[in-house]
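Undergrad: Give me the fold of what follows.
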Amino acid sequence: MKRRILLQAILAGTLGVHLYAAAALPVVEVYKNPSCGCCTGWVKHLEQNGFTVKVQEVANPSDYRAKFGIPNTLGSCHTAIVQGYAIEGHVPASDIKRLLAEHRKVKGLAVPSMPLGSPGMEGNRSDPYDVLLVKTDGSYSTYHHYNGK
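TA: Got it, this is the predicted structure:
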């Protein structure tokens, strides 16, 4: 009898931890062109890193970039929104998690263009690229630099 109670407690505790972990990360809503394969790769990267992703296939993702206040000069092939932050392009999940933990008053993060080696753009080559922190006034600074390989 005691073993059964102990086993139930362990299972309940383990299940509770898993449920908490799944609920801990917010939903990322992604606006992408239906035919874009690298966007699909980025979505998979987010899911593999614990995010739940809701994909909206749209004809013109740049409309959402403008709606969320990301300058067009920082554009990429998809735009996302998570807890009020805009995420433009192939931003690594670790940088999104960091921003969410910091609770900064900014527009969001951007990886302009489509740098080789960024999440969703993996392949034989990995180029250096920056994740940019987009401030409320539209200016930006380097948030994280990736050296490439």
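Undergrad: can we go C-alpha only for contacts and neighbour counts from here?
TA: Noted.
Undergrad: Let me know the helix or strand that Asp130 is in.
TA: Assigned by DSSP states H and E, Asp130 belongs to strand 129-134.
Undergrad: for comparison, sequence B:
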Amino acid sequence: MSRLHASLLLSSALILGSVSAHAALPDEATLYKNPQCGCCDAYARHLEELGVEVTIVDDVELGDIKQQAGVPYGLGSCHTIEMGEYWIEGHVPMEAVQALFEQQPDIDGIGLAGMPIGTPGMPGPQEAPYNVYAFTDQENAPFMTLAP
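TA: The predicted structure is shown next:
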């Protein structure tokens, strides 16, 4: 195999690898939020930049949505997203969202409690590790930790 062919194969593999990482995300998502929350809109725009069509619903009782999703008490955030077969609670970084859809674990969803600085929709640098949790039926377990 010539060097040119090897380079072309490697380039193609890298391009396809980056496409497949984004291809793991569903095409659509529904984001449930409070009508006054601007950071939730910024998170939706972030998803849209990745090719996900986002429907925003801001006229629903968020507590009911969080209960339906199985979000553990005390680990909620300002918005809840229904995406594919999963729920995403709060400002979860895309690295964790992509890992969720690549791994497809048998859980209800993942979340990041609060509104940490440096996450999508929350401006500023990451100041501490993000402890992303997995949840099912209001019970949580560690999913992944993202270091600053």
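Undergrad: so what number do they get for TM-score?
TA: Remark: TM-score between the superposed chains equals 0.75 [TM-score structural alignment, normalised by the length of structure 2]; 128 aligned residues with a Cα RMSD of 2.4 Å.
Undergrad: just to revisit the earlier point, what's next to the strand holding Asp130 of structure 1, contact-wise?
TA: For strand 129-134 of structure 1, the surrounding residues in contact (Cα atoms under 8 Å, 6 or more residues apart in numbering) are 70, 91, 106-111, 115, 118, 140-148.
Undergrad: Among those residues, which are located in strands?
TA: Gly108, Leu109, Ala110, Val111, Tyr140, Ser141, Thr142, Tyr143, His144, His145, Tyr146 (DSSP state E).
Undergrad: mean shift of the one helix or strand Arg45 of structure 2 maps to relative to structure 1?
TA: Following DSSP H and E, one finds Arg45 of structure 2 within helix 38-49. Superposing on structure 1 and averaging over aligned pairs (mean Cα distance after the TM-score superposition for structure 1), helix 38-49 of structure 2 comes out at 1.0 Å.
Undergrad: For that helix, which helices and strands make contact with it?
TA: In terms of contacts (3 or more Cα pairs under 8 Å, 6 or more residues apart in numbering; DSSP states H and E), helix 38-49 of structure 2 is packed against strand 53-57.
Undergrad: Would you mind getting the average deviation of the strand it packs on from structure 1?
TA: Mean deviation for strand 53-57 of structure 2: 1.0 Å (mean Cα distance after the TM-score superposition for structure 1).
Undergrad: those helices in structure 1, which residues are they?
TA: 2-24, 37-48, 62-67, 93-102 (DSSP state H).
Undergrad: Could you check how far the longest one is from the centre of its chain?
TA: I take that to be helix 2-24 of structure 1. Put simply, helix 2-24 of structure 1 sits 29 Å off its chain's centre (Cα atoms, centre = their mean, to the nearest Å).
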